[in-house]
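Colleague: Prediction below, plus the sequence it came from.
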Amino acid sequence: MTSQRKLRIGVQLQPQHAEYAQIRDAVQRAEDLGVDVAFNWDHFYPLYGEPEGKHFECWTMLAAWAEQTSRVEIGALVTCNSYRKPQLLADMARTVDHISDGRLILGMGSGWFEKDYDEYGYDFKTAGKRLDDLRDSLPLVKERLGKLNPAPTRAIPVLIGGGGEKKTLKLVAQYADIWHTFVGGSELDHKLEVLKKHCANVGRDFAEIEISAGVGGRGRDGKQPRTPEDEGQALVDQGVTLLTVGVGGPDYDLSMVEKYVAWRDQLSA
């Protein structure tokens, strides 16, 4: 599969196990390196390492990044739909969109980290019900974005993360500008075919959706990350055009990010 889209490199700066000064420094270094998108994530506790370790909130951080940066797009990978009313989320997104002069990506997902829900008093529900809630929220977000004054500076791109074939990929076909996944190989090929069928069923042009994937992380078996030339190229050959490296605190080692940026520039030279 080939694509006419420009290859983009993102970084997910995971806001855990770090002082905010270290996160601030990391997003500045990432922009200076030349990344296209800087993401954080929407959780209240670390996802790995010390479970009660340092952690910061997603959307207040995005507002700070909007002022601190000047070129990169910013967003959550991804916002948990359960934590905010859809109309409020739309207003928050519109506000960060203006602060950033039109550089926000609105990443959304149904949520999955039960500790967040339990500790902050949200109803965890079932996975299916959380997806139904996301389904119900997406049109409300879109509706509120159309009512706000001032309006967003642009049609804010919506990113949806997840790979469920019956519900999530249908929502991608209906609402997303970007689909984010962590799978590759034959599994990715299969899910792309499923997404194409959903697009055909809802009358959506599949080519309108940018395909995004996470790269560069260590597997659960502790193996070293693969290189851009093998992992990245394989995904690009499948049609992925946004490749995002996840980086944790407190040191925020951007060496793999730097390799992906250099590879991107080499390909476009």
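Modeller: Looks like it arrived, so ask away.
Colleague: only C-alpha atoms for contact and neighbour calcs from this point on.
Modeller: Noted.
Colleague: what ranges do the helices span in the stretch 51-200 of the chain?
Modeller: Counting by DSSP state H, counting those that start in this stretch, the stretch 51-200 of the chain has helices at residues 58-68, 86-99, 114-120, 127-145, 168-175, 185-202.
Colleague: residues in contact with the nearest residue to H198 once chain neighbours are set aside?
Modeller: Among residues not flanking H198 along the chain, K170 sits closest, at 5.5 Å (C-alpha to C-alpha, 6 or more residues apart in numbering). Applying C-alpha atoms under 8 Å, 6 or more residues apart in numbering to K170 gives the contacts 195, 198-199.
Colleague: Next, format the helices of the stretch 51-200 of the chain as CSV and append distance to L235.
Modeller: CSV is the format used below for the helices of the stretch 51-200 of the chain (distance: least, C-alpha to C-alpha, whole Å):
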stretch, distance to L235
helix 58-68, 28
helix 86-99, 30
helix 114-120, 31
helix 127-145, 27
helix 168-175, 19
helix 185-202, 8
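Colleague: hang on, the earlier thing: so can I have JSON lines of the contacts of K170 showing neighbour count and distance to H98?
Modeller: Below are the contacts of K170 laid out as JSON lines (neighbours: other C-alpha atoms under 10 Å; distance: C-alpha to C-alpha, whole Å):
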{"residue": "L195", "neighbour count": "24", "distance to H98": "32"}
{"residue": "H198", "neighbour count": "22", "distance to H98": "33"}
{"residue": "C199", "neighbour count": "22", "distance to H98": "31"}
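Colleague: Figure out which of the helices of the stretch 51-200 of the chain is closest to C80.
Modeller: Nearest to C80 among the helices of the stretch 51-200 of the chain is helix 127-145 (9.0 Å), distances taken as C-alpha to C-alpha.
Colleague: how much does the closest one deviate in direction from helix 168-175?
Modeller: If you take axes from the mean of the first three to the mean of the last three C-alpha atoms, to 10 degrees, helix 127-145 sits at 10 degrees to helix 168-175.
Colleague: Give me the helices and strands touching helix 127-145, please.
Modeller: Contact analysis of helix 127-145 by 3 or more C-alpha pairs under 8 Å, 6 or more residues apart in numbering; DSSP states H and E lists helix 86-99, helix 168-175 as its packing neighbours.
Colleague: Can you lay out these as a markdown table showing distance to I105?
Modeller: Below are the helices and strands packed on helix 127-145 laid out as a markdown table (distance: least, C-alpha to C-alpha, whole Å):
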| stretch | distance to I105 |
| --- | --- |
| helix 86-99 | 8 |
| helix 168-175 | 13 |
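Colleague: picking that back up, out of the helices of the stretch 51-200 of the chain, flag the one nearest L267.
Modeller: Closest of these to L267 is helix 185-202, at 21.3 Å (criterion: C-alpha to C-alpha).
Colleague: let's bring in a second one:
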Amino acid sequence: MTQSGFDTDRPVRLGVQLAPQHHDSYQVIRDAVSRLEDMGVDILFNWDHFFPLSGDPDGTHFEGWSMLAAWAEQTERVEFAALVNCNSYRNADLQADMARTIDHISKKGGETGRFIFGTGSGWFERDYTEYGYEFGTAGQRLDALAEALPRIESRWAQLNPEPTRDIPILIGGAGEQKTLRLVARHADIWHSFVSPDELPHKLEVLSRWADKEQRDTSTLVLSNELGRRDEAEARKLHDAGVRLFTHGVSGPDIDFDSVQRWLDWRDGING
């Protein structure tokens, strides 16, 4: 049964996370972005890390935010974001200004830009230690994200020119004490890896936080990772209310066939 109380009226969208790792050159990523947009992907994601997350830990890797600005200029239709930004690496007001600028770069012909501000508290210790950031604890990083999000939203209201739209905020994670409260307070999209069996409980927790925050969750889009899931499990997530599905691809050999398979599934679900 479809979960009530969340934004389930919109059609299913497919986001592809193009991992910026193990590519021989940036040209491979540039070509992949064009191909994925032409294939009909709805959203393109990268990630905000400094080293590969799988395969050779010292393999080739490119920085995410610079890449997002390039995607803003390169693409015409697709929305795009980091999945997700690490709040720890940049001052909150700077993050807001970077997001606003990329939003404007991506405004081409349409009325608004296409940038989504995907963010989280950070977790990959090597990023922190090698680039000189304090790793701290998971709780401290979440507290820092809680402090940053109001500053980001406030800075967006002060910038000249202002963003082309209310930039959608995607928050990733499923922690019940802090993350889901931040989702209820700030997010337009909640992204997680939660299984179909776990999702109803998480949505109950999220609904309780939304009540405390006086948040109308009918505007909140549920997002989930396809990963190793098959179509049957994806359908269960859809029945539970998920409307944005993300599928990851990586170098050195980008699996476009798997993307097409999920695009076909999306189109079948949408009828």
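Modeller: Good, I have the coordinates. Note that the structure is a prediction, hence the values are computed from the model and not measured.
Colleague: Tell me which of the helices and strands packed on helix 127-145 of structure 1 lies nearest to A151 of structure 1.
Modeller: With C-alpha to C-alpha as the measure, helix 86-99 is the member of those nearest A151 of structure 1 (7.3 Å).
Colleague: for that closest one, which positions count as buried?
Modeller: 86-87, 89-99 (16 or more other C-alpha atoms under 10 Å).
Colleague: Spatially central residue for structure 2, please.
Modeller: L83 (3.6 Å; C-alpha atoms, centre = their mean).
Colleague: quick one: contacts for the alignment partner in structure 1 of it?
Modeller: Under the alignment (TM-score structural alignment), L83 of structure 2 pairs with L77 of structure 1. For L77 of structure 1, the contacting residues are 12, 39-42, 107-108, 161, by C-alpha under 8 Å, 6+ apart.
Colleague: And the strands in the stretch 151-269 of structure 1, which stretches?
Modeller: 158-161, 178-181, 210-215, 242-248 (DSSP state E, counting those that start in this stretch).
Colleague: who touches stretch 124-132 of structure 1?
Modeller: 82, 110-112, 114, 117-118, 167-168.
Colleague: buried ones in that stretch?
Modeller: 124, 130-131.
Colleague: I'd assumed L203 was in contact with E176 of structure 2.
Modeller: No - the pair E176 of structure 2 / L203 is not scored as a contact, 10.0 Å apart, by C-alpha atoms under 8 Å.
Colleague: Of those two, which one has the most company?
Modeller: Between E176 of structure 2 and L203, counted using other C-alpha atoms under 10 Å, the more crowded position is L203 (21 against 14).
Colleague: what do we get in structure 1 for that one?
Modeller: When structure 1 is aligned by TM-score structural alignment, L203 of structure 2 is paired with L192.
Colleague: and what of N224 of structure 2?
Modeller: Match for N224 of structure 2 (TM-score structural alignment): A213.
Colleague: Just give me the neighbour total for that match.
Modeller: Using other C-alpha under 10 Å, A213 of structure 1 has 23 other residues around it.
Colleague: Would you agree it is in contact with T244?
Modeller: Yes - between A213 of structure 1 and T244 there is a contact under C-alpha under 8 Å: 6.2 Å.
Colleague: Trace D132 of structure 1 over to structure 2, please.
Modeller: Superposed on structure 2 with TM-score structural alignment, D132 of structure 1 falls opposite D143.
Colleague: what sits up against stretch 254-269 of structure 1?
Modeller: 7-11, 30, 33-35, 216, 228-229, 245, 247.
Colleague: One more pass at 6 Å, please.
Modeller: Residues from elsewhere that reach stretch 254-269 of structure 1 (C-alpha atoms under 6 Å, 6 or more residues apart in numbering): P228.
Colleague: of the strands of the stretch 151-269 of structure 1, which approaches H55 of structure 1 most closely?
Modeller: Nearest of the strands of the stretch 151-269 of structure 1 (C-alpha to C-alpha): strand 242-248, 11.1 Å.
Colleague: In structure 2, which residue range corresponds to that closest one?
Modeller: Aligned using TM-score structural alignment, strand 242-248 of structure 1 spans residues 244-250 in structure 2.
Colleague: chain center to that stretch: distance?
Modeller: Mean-position distance between stretch 244-250 of structure 2 and its chain equals 10 Å (C-alpha atoms, centre = their mean, to the nearest Å).
Colleague: Could you do stretch 166-181 of structure 1 as well?
Modeller: 13 Å.
Colleague: Over to stretch 233-244 of structure 2?
Modeller: The answer for stretch 233-244 of structure 2 is 17 Å, by C-alpha atoms, centre = their mean.
Colleague: cool, and stretch 158-174 of structure 1?
Modeller: Distance of stretch 158-174 of structure 1 from its chain centroid, counting by C-alpha atoms, centre = their mean, is 13 Å.
Colleague: now swap in stretch 201-209 of structure 1 and tell me
Modeller: Distance, centroid of stretch 201-209 of structure 1 to centroid of chain: 20 Å (C-alpha atoms, centre = their mean).
Colleague: now stretch 176-193 of structure 2
Modeller: Averaged C-alpha coordinates place stretch 176-193 of structure 2 at 12 Å from its chain's average position (C-alpha atoms, centre = their mean).
Colleague: before we move on, the earlier item: what's the match for the residue nearest to H198 of structure 1 in structure 2?
Modeller: Under the alignment (TM-score structural alignment), K170 of structure 1 maps onto R181 of structure 2.
Colleague: And its match, how close does it get to L237 of structure 2?
Modeller: R181 of structure 2 sits 22 Å away from L237 of structure 2, taking C-alpha to C-alpha, to the nearest Å as the criterion.
Colleague: can I assume D42 of structure 2 is in contact with L14?
Modeller: Yes - judged on C-alpha atoms under 6 Å, D42 of structure 2 makes contact with L14 at a distance of 5.4 Å.
Colleague: okay, the two: which has more neighbours?
Modeller: Neighbour count, other C-alpha under 10 Å: between D42 of structure 2 and L14, L14 has more, with 24 against 20.
Colleague: does the more buried one sit in a helix or strand, and which one?
Modeller: strand 13-18 (DSSP states H and E).
Colleague: which bit of structure 1 covers that strand?
Modeller: Going by TM-score structural alignment: strand 13-18 of structure 2 matches residues 8-13.
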